[in-house]
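**Student:** Provided below for reference: sequence and predicted model.
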Amino acid sequence: MLAPVVDEDGAPFWQYTAQGELRVQACAAPGCGELRFPPRPCCPHCQSFDSEWRLMSGRGRIWSYVLPHPPLLPDYAEQAPYNAVVVELAEAPRIRLVGNVVAAPDAALNSVDPARLRIGAPVRAVFARLGELTVPRWLLERP
């Protein structure tokens, strides 16, 4: 499987996922507080370099999804058909994360029937170990 690349700005995100927490970088400048993802050193709203990591509820909705056909990467071919989703976070609609909807945290990427996916479907984050990292995945709220 492909593992995400961890850089200096995003390292705290992965440290929190290892603890089972979904956190998003936020500007810590007085009067700003804007959330940003992907993580970066400077706030795009006020240009401050002060930041903090805010705990999210882990709830969201499917903003978009795709069922890759044909799978282009050999590591994923045996799991087809699988889904790749973009999830809009409930408390931060402008923050969207990419992942997979699965039946359980450690389930295969093809563990959910693609016919069950809908734009706007509520989901919640769960966490699965993938090599050295713990990655967020998504469960349908109303299976």
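**Tutor:** Yes, it's here. Just so we're clear, the structure is a prediction, and the values are computed from it rather than from any experiment. Residues are numbered from 1 along each chain as shown.

**Student:** can we go C-alpha only for contacts and neighbour counts from here?
**Tutor:** OK.

**Student:** which residues of the chain fall in strands?
**Tutor:** Under the criterion DSSP state E, the chain contains strands at 23-27, 35-36, 51-55, 59-66, 84-89, 92-99, 122-130, 133-140.

**Student:** who wins for proximity to M1 among those?
**Tutor:** For these, proximity to M1 was assessed by CA to CA; strand 122-130 is nearest, at 7.9 Å.

**Student:** this is the other structure I want to compare:
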Amino acid sequence: MTSPPKPAPVPTPETQPFWDGCAAGELRIQRCTSCGEHVFYPRPACPHCHSTDLEWVTSDGTATLHSYVISHRPAPGFAGETPYVIAIVELPEGVRMMTNLVEVEPDPEKLPLDMPLRVVFEPRGDVHLPLFAPAGSAA
């Protein structure tokens, strides 16, 4: 019996520019042109000032580790990959994303908070998923 494939997000009209950026190797987030705040997850209005004047900008692809958990129980599609790191990373623009960390041992000694990270993209289904690796690891 084969294990199920890893789940893949399904783009919506609101999120399509994000996924298009990931496919192009760019991490895109929204910025409100009214108040200047950056926004993530993609949405139709700014959560800070409620303006609908949002534009897409490209982040530089760096982040820092804000929080994490090491999962020892595989989600569907992740059998044989445990343990793995589920993380919250913070981009320089101030937004946080939930993601997985790759290219690092799932060991608390190797996962200091505020560790510098860089984005990498994993093809999954019809999308490319942004994951993060330590900034000093091989590309």
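**Tutor:** Sure, I can see it. Bear in mind that the values here come from a model prediction, so they are computed numbers and not experimental data.

**Student:** just to revisit the earlier point, mean neighbour count and distance to F13 of the first structure added to the strands of the first structure, as JSON lines?
**Tutor:** Output for those, formatted as JSON lines (neighbours: other CA atoms under 10 Å; distance: least, CA to CA, whole Å):
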{"stretch": "strand 23-27", "mean neighbour count": "22", "distance to F13 of the first structure": "6"}
{"stretch": "strand 35-36", "mean neighbour count": "22", "distance to F13 of the first structure": "12"}
{"stretch": "strand 51-55", "mean neighbour count": "16", "distance to F13 of the first structure": "8"}
{"stretch": "strand 59-66", "mean neighbour count": "20", "distance to F13 of the first structure": "17"}
{"stretch": "strand 84-89", "mean neighbour count": "22", "distance to F13 of the first structure": "15"}
{"stretch": "strand 92-99", "mean neighbour count": "16", "distance to F13 of the first structure": "12"}
{"stretch": "strand 122-130", "mean neighbour count": "19", "distance to F13 of the first structure": "13"}
{"stretch": "strand 133-140", "mean neighbour count": "22", "distance to F13 of the first structure": "10"}
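
**Student:** Determine the longest helix present in the first structure.
**Tutor:** Looking across the first structure with DSSP state H, the single longest helix is helix 11-18.

**Student:** The second structure: matching residues for that one?
**Tutor:** Per the alignment by TM-score structural alignment, helix 11-18 of the first structure matches residues 16-23 in the second structure.

**Student:** Thanks again, I'm all set now.
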